[in-house]
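when you get a sec, could you give me coordinates for this:
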Amino acid sequence: MRIDPKAAFLSMTTEQRYFATALLNMAHRHSLDSFRIRALNPQNGMRELLRMMQPPANGEDLAMVGSEVAYLLASDPILRLPPFDAPASELLALLEPKGNGKDKALEKNKHLIQSFAKETQQMLGAGYVGACLSWLDRKLAIPTAGSPPPTKAALNEIKVVTGNLLSVLLDNGASLESLFQYYWQIIAKPSPGKPYVFADRFSLLVKLINNPTKKFSVVFSVDNLGDPSVFPTSIGGVVFSAAPPTLVSPAPPATRYATSFPNRIFADIEVETSDERTAGTKAYALLNGILDLVRFEYERNRLHLADEFLCTDKATLGKYRIFPIPKVVPNPSAAVGVAELQEFALTVGELVDGPSIASDGRDRIQSAFRLYRVGADTNIFENKLTNWWTATEYLVKGVSTSGSIGKAVEDTLVPVLCLGYVKKLLFSFRNVLVDMKASVSDPVTGMPVLLKQLDGASVFSLFRNSAVHTQLLSAVNSEPFVHAHLEDFLASLSSEKTILGILKSHEQRLRWHIQRIYRARCDIVHSAERVVAAALLCANLEFYLKSTLTALLQALKGSPHITGPKEFFDRQVHAYGRVLEGLENNDPSRLLAIL
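All right, here's what the predicted structure looks like:
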């Protein structure tokens, strides 16, 4: 979980600060997946649901997507308002039939589900973003004197609406970098020489989101051409020229970019969209498609497309600014130095080349690392996703499962990821307490607790001690978003049954995500379609792959007799089952053992 220390000095109400920190966590490139923007929202949820009505989707696919769409319909307060409420409530009732035989009921009512989904989709497309902004404007207004403090439920609704709004904007073509700038450059940035007024900043945010689309000129440099002088001047609406664009009052980075070289050509693409970063994303995709054709038959050299681009509003042509390609795959980052890298490489080499690892298992592990690198090195999200999925699929191949490839990957990954979930949250909250300089004393000895030095089991023990809850929550009072989430997490640790509940909820979300990633992979491979919210799907998949590889290497190091991935995954399935069984019987010892 992330906080912004400089925002602590900005004057905000509880609701406004909660919204600001929610926006920060949802759009930050290094946010934990638990607090990031959801890939599915009411708008693309309707589209996904309607796709499940058509082959090759089957009843199982409809039930999977329908359950997540039902969750969205039930949790979003905007969908309880007119005009969305009427079709949304009917659709929710159809997706959550009473009694047993849910799959049969869904199949029987497919024509009604399709009808209400289309009606809801049309209404969402026409007015959902505006409804979200109007709702937030009301909820974030300064309360009248004597008003009670906001309830936890009211704050949670702000989080839900903010998350769905950002997800819809991403679905409409915005980049994650653009969404983060809404926080960094607008909500958290006072006007120079003026007092900070949240209402003014939010009004500016609404104005930017509602801005009509504009035409942009996007310029990329392409290097390593054999002979730029004979290259076509126009292909598919992209204008090519060996001469750089004419710049008006350029900054030095733009001047350096717009410099001619013997084997360089400049590609100028006109894009109509909302902002420069989104324009760059669209132009980058279009230009890559054209360069695919160029490389196929015309140009034998390996072309190099720059990671940055120049962009200008067509109305102010010539005033170019330089931007990086929106290529963020949002995930927490780990600081690794030279010594740690050398130790890691040595450890991997010793483990993978060890005598106990079967040759098939060695190939799978090495292929996973190779395909991870290939995916990491490309700027095209669809290429990242296909490489990382292939790495994951090949790693789990050979594990005894039934059903589709997607189901096999799902059933194999879920235990691995669930076993690390509680530990991930424990350290996330421990770290934010450290960042906020929380002062916690042992309730028995009165000695200070050194939070930063606590391991997972110690943090678990501390958080389950109700005698320190007041200290922990008091330390984060200034951040209502952190306070609400920490309070919920502490409550979820209160008993083995509640811990079991958060694991089961996480398992369901994982299954939704993995199946969605698999469908996206199939869309790319079988239909050559571009993927909506590809950055978020890549973020999930990268995290799953890296977490699985890390857990596999740790297992090989701790148990040298393990012969490869198959044995590892079998043991993980067994271990997760034992953890769930223990929690069912009020025994947390097996969970403690993996913290």
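
going forward, measure contacts and count neighbours with C-alpha atoms only.
OK.

longest helix of this protein?
helix 496-527 (DSSP state H).

ok, then the element right after it?
helix 534-558 (DSSP states H and E).

now do that next one: which elements does it pack against?
helix 338-352, helix 381-396, helix 405-419, helix 496-527, helix 565-584 (3 or more C-alpha pairs under 8 Å, 6 or more residues apart in numbering; DSSP states H and E).

for the comparison step, fold the sequence that follows:
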Amino acid sequence: MRVDLKFNSASYSEKQRFFLECWYNMVHQYSVDSYRLKTMNPVNSARELYSVWSMSHASKEDKFLVFKEAVEVISASKDVFDAQELRLLHHLKSFSSKIKKDNVEFDNSSLVVPIASSLYKQLEGNFITQCQEYLTKTLVENGDEPTEEGELQSMKSLISNFLSALLDRGSSIESLFNFYKGILAKDQGAPDYPFEKRLGLLFRILNSDIQEFKVAFALYGINSSTERVFPDQIGILPLKQGDYFSLFPPRPV
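Predicted coordinates for the structure are as follows:
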């Protein structure tokens, strides 16, 4: 487990401290937990369940293992689900006793695919927002209330699934770590920048629309002897002089 040695916990409640410690450890590049984030969460578990059970060539054992893991992973975050998602999860769980390692066929086995597909579509559109609403209520609205038994463990599981879903949506471990350093833990204790403002800013950034940018790289060490052999392109990156990019530094007249 990775610990932020510069973290000043004095200005945070127990739940807020736990949230920050989990976030730091789970997105640290040298933490084992950062590798776990890249595996399963409720969204991609439902997607994998739908995908594998749709394959005609998938083995009985594969279907059994995927179903078992998907139900377990999805159920771990049921506290944030809405009524429709809970109903779909309940239907899946009702099949658990009928799905065996050597036999996955039963009376209603054909319903697994449409139920998993519907649950995936629901979670893909809702899960990240539901996690944010849960964390806002737990850490801000009820942040100073005493911690109930098992609450921190449930929160840890949800934080892990939340971060994993963000990675699955396109975020990177590096960007999530920078959110911690640049927003959640920056200028700790500043009276005009309390925790609820930091959390609100973080969620606004995560929910903002994707934008495209032009990126320019400055290259140094190019001289007259290497200029002739320098390529016009490296991989998918074109190298050229222009309004946005200059390959060679200006020369004195």
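
just to revisit the earlier point, dump the helices and strands packed on helix 534-558 of structure 1 to JSON lines, plus mean neighbour count and distance to residue 201 of structure 1.
Listed next are those as JSON lines, based on neighbours: other C-alpha atoms under 10 Å; distance: least, C-alpha to C-alpha, whole Å:
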{"stretch": "helix 338-352", "mean neighbour count": "13", "distance to residue 201 of structure 1": "43"}
{"stretch": "helix 381-396", "mean neighbour count": "23", "distance to residue 201 of structure 1": "32"}
{"stretch": "helix 405-419", "mean neighbour count": "21", "distance to residue 201 of structure 1": "39"}
{"stretch": "helix 496-527", "mean neighbour count": "17", "distance to residue 201 of structure 1": "34"}
{"stretch": "helix 565-584", "mean neighbour count": "18", "distance to residue 201 of structure 1": "47"}
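
how about the residue nearest the centre of structure 1, nearest residue that isn't a chain neighbour?
For structure 1, the residue sitting closest to the mean C-alpha position, by C-alpha atoms, centre = their mean, is residue 536 at 3.6 Å. Nearest non-adjacent residue to residue 536 of structure 1, counting by C-alpha to C-alpha, 6 or more residues apart in numbering: residue 39, 6.0 Å away.

look up how far residue 287 of structure 1 lies from that neighbour.
26 Å (C-alpha to C-alpha, to the nearest Å).

between those two, which one's more packed in?
Just comparing residue 39 of structure 1 and residue 287: by other C-alpha atoms under 10 Å the higher neighbour count belongs to residue 39, 23 against 20.

tell me if the more buried one really is in a helix.
No: secondary structure of residue 39 of structure 1 (DSSP: H, G, I helix; E, B strand; the rest coil): coil, not part of a helix.

and the helices in structure 2?
14-27, 32-36, 42-54, 60-75, 83-94, 112-136, 151-169, 173-179, 195-207, 224-227.

quick one, what contacts residue 169 of structure 1?
Counting by C-alpha atoms under 8 Å, 6 or more residues apart in numbering, residue 169 of structure 1 makes contact with nothing.

buried residues in stretch 150-164 of structure 1, which are they?
Within stretch 150-164 of structure 1, the residues that count as buried by 16 or more other C-alpha atoms under 10 Å are 152, 155-164.

nearest to residue 370 of structure 1, out of those residues: which one, please.
residue 163 (34.3 Å; C-alpha to C-alpha).

what's the counterpart of the closest one in structure 2?
The equivalent of residue 163 of structure 1 in structure 2 is residue 160 (alignment by TM-score structural alignment).

return the distance of that match relative to residue 46 of structure 2.
To residue 46 of structure 2, residue 160 of structure 2 is 16 Å away according to C-alpha to C-alpha.

is it possible to get CSV of the helices of structure 2 that adds distance to residue 236 of structure 2?
What follows is those, written out as CSV (distance: least, C-alpha to C-alpha, whole Å):
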stretch, distance to residue 236 of structure 2
helix 14-27, 29
helix 32-36, 28
helix 42-54, 30
helix 60-75, 37
helix 83-94, 42
helix 112-136, 31
helix 151-169, 23
helix 173-179, 22
helix 195-207, 28
helix 224-227, 20
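
so how far is residue 18 of structure 2 from the spatially closest residue to residue 4 of structure 2 that is not a sequence neighbour?
Leaving aside its sequence neighbours, residue 4 of structure 2 sits nearest to residue 24 (C-alpha to C-alpha, 6+ apart; 7.0 Å). Distance of residue 24 of structure 2 to residue 18 of structure 2, computed by C-alpha to C-alpha: 10 Å.

between these two, who's got more neighbours?
Comparing residue 24 of structure 2 with residue 18 by other C-alpha under 10 Å, the one with more neighbours is residue 24, at 25 against 18.

report the secondary structure state of residue 322 of structure 1.
Going by three-state DSSP: residue 322 of structure 1 is strand.
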